[in-house]
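S.K.: Below are the sequence and a predicted model for it; my questions follow.
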Amino acid sequence: MTGQVATPPNKLDAAVLKIAGVVVLGAIMSILDITVVSVALPTFQVEFDATYAEVAWTMTGYTLALATVIPLSGWAADRFGTKRLYMLALLLFTLGSALCATATSIEQLVGYRVLQGLGGGMLMPLGMTIMTRAAGPERIGRLMAVLGIPMLLGPICGPILGGWLIEAKSWEWIFLINVPIGAIALVYAWFALPKDKPQPSESFDFLGMLMLSPGLALFLYGVSSWPEAGTFTATKVWLPMVSGALLVIAFVLYSFKPKHPLLDLRLFRNRNLTVSTLSLFVFIIAFMGAGLLFPSYFLQVRGESTLQAGLLMAPQGIGAMLTMPIAGMLADKIPVGRTVPFAMALIAAGFFTFTQVGTDTSYVLLCGSLFVMGLGMGGTMMPIMTSALRTLNHHDVARGSTLVNILQQIGGSIGSATMSVILTSQLNKSTPIPGTNPPITEAQAAIASHHVTVPLPPSVIQQGLEFVAQSFATTFWVGFVLVLATFIPIAFLPRKRQAASPDAAGEGTVETPVMIH
């Protein structure tokens, strides 16, 4: 039963928290899965007798599936209802996880990862839509803080969980662990999510889909192939990137013509959404790209195990946990333009330390810097996402969250590829060691020395480690500059509370109540 609610309660009530629990479960599965699999790539090489380029497709295939399905989420949520679609996404992800554990070849594993990605790609945008509609605009900041916990802790807990499961059990368990969680989430969703109210009147934009989904997939394929190829001029890099970009540009030009486009770019007429998504896009490129290199530094320069590297990243998650609930409450009361710059300053301060890393940089200093960065992370990402969606009306929330998720996916892929290319190019400048067969460089020997005995003088190994550390420091400098660049769009975030308008679910207005049962 529903009723008009003029002003939602200040705090998150039990009914809304029950819905948030379903979304968090789905987010935990999809986000943890990405980082857990990333630490298992060396294991896949051994188990399936495959090259690194081949096993990397377990990540790339998942990403391409995300890019293909995310644009469909907004239309499908309106057409079929968020509850049905969310449960379908959970089912696909859980089924894909179970099948991954049965893979006997790298080709099978990549195929099952694609199935996982089809489900995982819908979980986040649908989850954001469900939570935004459930909480209403006055409480969206607090609810986004709840969703932000798995988004920020995934990259921290994933390596720890993956390292432990592989060491204690076997690689199959990094996928099997999703099965009981997925089953629980399906039952939970059936009882907790509000009844669907699908709107079948809108026609599906097939022409838009034929341009946008393949365009995003081709573009991200080219970006993902860049680190392996080492140069943009490689055909497998520039051809799909250019082809994909042309398809996306064609979609942008076309999308303003149909009444119901696959991706509603008209939403960018909302200045608040435009500035917030641009800020988030630049931030994702800067932080997520370089953030993936933090554990690599501990592994390749300091010789830590996968589990130890994951544990060393934990201070970042602790910092985020401390500030995220506070940032969520502040986002509901104070314009994000007044709080996010301070949080970004913390990130910049912590990040600077990594531009100075060497072979024996103090772990106390590094972990302290990660903690400071975590404090900033907790006060940055979710408030910006809150600002992006707050002034949209009830109907536009699904399409707005789809826009945000697509830009996140593209930004993360571009950032990761850019940082990987820079680090690889730096490492390739290492001096070859005379008389080695096959020929290896000092950097390669230094990295290998952590895992096998290398018959070389300690001075050569030390020289190689210092070179690798300097390569990481140079790459982190690029990331630091990108972090500073994020302050430009952040400067345009709203610094005043906006008055509610009659047609927007802005601050102080709830356009459509939510039915809880």
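M.R.: Yep, it's here.
S.K.: alpha carbons only for contacts and neighbour counts from here, please
M.R.: Fine.
S.K.: Now the helix or strand where Val69 lies: buried residues?
M.R.: Using DSSP states H and E, Val69 falls within helix 57-80. For helix 57-80, the neighbour count (16 or more other C-alpha atoms under 10 Å) marks 57-79 as buried.
S.K.: And for Thr361, the neighbour number?
M.R.: 14 (other C-alpha atoms under 10 Å).
S.K.: in a strand, that's where it is, yeah?
M.R.: No. Thr361: not assigned to a strand; according to DSSP: H, G, I helix; E, B strand; the rest coil it is coil.
S.K.: Okay, one more to line up with it:
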Amino acid sequence: MAVSLERRANTVPPPDNVPAEAWRMAWVIVLGAFMTMLDTTVLAVGAETLTRELGAGIASVQWVFTAYLVALAVALPLCGWLSRRFGAGRVWLVSLAAFTVASVLCALAGNVGWLIGLRVLQGLAAGLLLPAGQTVLGQAVGPARLGRVMGTLGIVMSVGPTFGPVLGGVLLRGLSWEWLFLINIPVGAIALVLGLRLVPRGEKGAATRPDWLGFVLVSAGIPALLYGLTTWGEGGEEFGAGVLVPLVAGVVLLAVFVRRSWGRENPVMDLTLFSSRVYTAAVALSFFAAPALFGALFLLPLYFQVLGGSGVVETGLLLMGLGFGSAIALPISGKLTDRYGAGLVAAWGSVATLATTVPFAIGGFPPDGAVVQILLLARGIAVAFLLMPATTAGYAAVTKDQLPDAAAQINIVSRVGGAAGTALFAVVLANLLPAGGDAAFRATFWWLTAAAAIAALLGTRLWWVTRRA
């Protein structure tokens, strides 16, 4: 059963210094997260090249991306049990090695069928790598220092999406498609060598059997839900059978999973963590904050390309301000979180994110002008004060033993929230574009503003809950 630790999570003592060995370990964990983020964002610009070089149709190449997403969603629910059973550090090291080897094999794939199959292996490893790494960090440093360390990890999440497309475009201009995967090898090798020395293995738990039926339910339900949302966004149309069937199946499977797992002994994921008001408020904020990041990362490149006529590399350069703003703000956000509490920082970050989204909806300035770059820099700073504190609040509200489940659950919620927001924005934009690009983007940015407004309300609620705990 979950133990509510709201009082501990929100009575913030003066933060002590993070030991040097903890920082060294944190940067190794960051390398692993950077590799998965780099892989996803670099490959995002390679669909046309893969279609041409592998002699495959665009529908087949799309499964190179979809198979990875589905496999990642399958692995996420099992990460908590694996970390409890074998130790989070061991899970991280094995998944890091598997992702690196899978990257080599993807580069050697002779046809699109093999590439799709190997991307499944990559996705399974990626689904374990990030939550296991977050668990290692949380268990090593404790809640009083978690904000600063999570801020370091968050730099990867902000820089990767803006740096990756630029690197992908450069690689495809000068080298072959295989380098989209080979670029992972040196990062993975360095992280593995350092990880074997610096990452604690964690404690092995009792040899309890997982609830395999529960695992089947959640590992089928989450991919079905994500697949339905992704298909909806890609099609840009109303609900058809190809969208409705996986969405309904996903919702039903997850509902049965929740009913079966709540209060069950040895569940795949401990859902009684939601008995903590702080944890529940943090998870709710993470769900609606995800579209603020992932939805914007979908809309902004199209904004530059469709309205501004920018190419792939030029678009990546125009987006650098967003990543730069987050990168410089995240260490500050982490320090403030440890000193004043995650609730207060997340509340201000959510309001700032809303304030930096509204101007895009109002419009009236050129996409490639200085105003947009100032807004992107400010928005990057605002998002840094929203996403990381929301996650940190959830992790700080549980015990050390519950952290593997919390990491898996918050990652799942963020993925689903990001996919739902991106799909909604894609459909709105696709339906309005024929009537005019400028009006279509302004209307879609109003939908993004609505998501940011909900996040602002939930950020304020998280602050209120932490103050009353």
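M.R.: Perfect, I can see it now. Note that the coordinates shown come from a computational prediction; the quantities given were computed from them, not determined experimentally.
S.K.: ok, back up a step: would you check the span in the second structure matched by the helix holding Val69 of the first structure?
M.R.: Aligned using TM-score structural alignment, helix 57-80 of the first structure spans residues 63-86 in the second structure.
S.K.: coming back round to it: need the next SSE after the helix holding Val69 of the first structure, C-terminal direction.
M.R.: helix 82-100.
S.K.: by how many degrees do that next one and helix 57-80 diverge?
M.R.: 160 degrees (axes from the mean of the first three to the mean of the last three C-alpha atoms, to 10 degrees).
S.K.: By how much does the helix or strand just after helix 82-100 of the first structure deviate from the second structure on average?
M.R.: The helix or strand immediately downstream of helix 82-100 of the first structure is helix 106-135, counting by DSSP H and E. If you overlay the two and look at helix 106-135 of the first structure, the average distance to its match in the second structure is 1.0 Å (mean C-alpha distance after the TM-score superposition for the first structure).
S.K.: corresponding residues in the second structure for helix 106-135 of the first structure?
M.R.: Against the second structure, helix 106-135 of the first structure falls on residues 112-141 (TM-score structural alignment).
S.K.: Flag every buried residue along the matching stretch.
M.R.: 112-113, 115-141.
S.K.: and if you look at stretch 349-364 of the first structure?
M.R.: For stretch 349-364 of the first structure, by 16+ other C-alpha under 10 Å, it's 349-355, 357-359.
S.K.: Next: stretch 389-406 of the first structure.
M.R.: 389-406.
S.K.: average gap between the match of helix 57-80 of the first structure and the first structure?
M.R.: Looks like 0.8 Å for stretch 63-86 of the second structure (mean C-alpha distance after the TM-score superposition for the first structure).
S.K.: How far off centre is that stretch?
M.R.: 13 Å (C-alpha atoms, centre = their mean, to the nearest Å).
S.K.: got it, and stretch 179-195 of the second structure?
M.R.: Distance, centroid of stretch 179-195 of the second structure to centroid of chain: 20 Å (C-alpha atoms, centre = their mean).
S.K.: That one aligns to what range in the first structure?
M.R.: Using TM-score structural alignment, stretch 179-195 of the second structure pairs with 173-189 in the first structure.
S.K.: Can you point out the buried residues in the matching stretch?
M.R.: 173-179, 181-182, 185-186, 188-189.
S.K.: Now render those residues as JSON lines, adding secondary structure.
M.R.: Rendered in JSON lines, the data for these read as follows (three-state DSSP):
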{"residue": "Trp173", "secondary structure": "helix"}
{"residue": "Ile174", "secondary structure": "helix"}
{"residue": "Phe175", "secondary structure": "helix"}
{"residue": "Leu176", "secondary structure": "helix"}
{"residue": "Ile177", "secondary structure": "coil"}
{"residue": "Asn178", "secondary structure": "helix"}
{"residue": "Val179", "secondary structure": "helix"}
{"residue": "Ile181", "secondary structure": "helix"}
{"residue": "Gly182", "secondary structure": "helix"}
{"residue": "Ala185", "secondary structure": "helix"}
{"residue": "Leu186", "secondary structure": "helix"}
{"residue": "Tyr188", "secondary structure": "helix"}
{"residue": "Ala189", "secondary structure": "helix"}
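S.K.: contacting residues around the closest residue to Glu54 of the first structure other than its chain neighbours?
M.R.: For Glu54 of the first structure, ignoring the flanking residues on the chain, the nearest one in space by C-alpha to C-alpha, 6 or more residues apart in numbering is Ile106 at 7.5 Å. The neighbours of Ile106 of the first structure, taking C-alpha atoms under 8 Å, 6 or more residues apart in numbering as the test, are 44, 48, 50, 54-55.
S.K.: Now the equivalent of Leu377 of the second structure over in the first structure: which helix or strand?
M.R.: In the first structure, the residue matched to Leu377 of the second structure (TM-score structural alignment) is Phe371. Counting by DSSP H and E, the element that carries Phe371 of the first structure is helix 363-378.
S.K.: do the same with Thr315 of the second structure
M.R.: Going by DSSP H and E, Thr315 of the second structure is part of helix 312-318.
S.K.: how close does that helix sit to the first structure?
M.R.: Overall, helix 312-318 of the second structure averages 0.8 Å from its counterpart (mean C-alpha distance after the TM-score superposition for the first structure).
S.K.: Tell me the buried residues in whichever helix or strand comes after that helix?
M.R.: Using DSSP H and E, the helix or strand that follows helix 312-318 of the second structure in sequence is helix 320-340. For helix 320-340 of the second structure, a neighbour-count test (16+ other C-alpha under 10 Å) marks 320-327, 329-340 as buried.
S.K.: coming back round to it: can you list which of the contacts of Ile106 of the first structure carry over to the second structure?
M.R.: Retained in the second structure: 48, 50, 54-55, out of the contacts of Ile106 of the first structure (criterion both residues aligned by TM-score structural alignment, their matches' C-alpha atoms under 8 Å).
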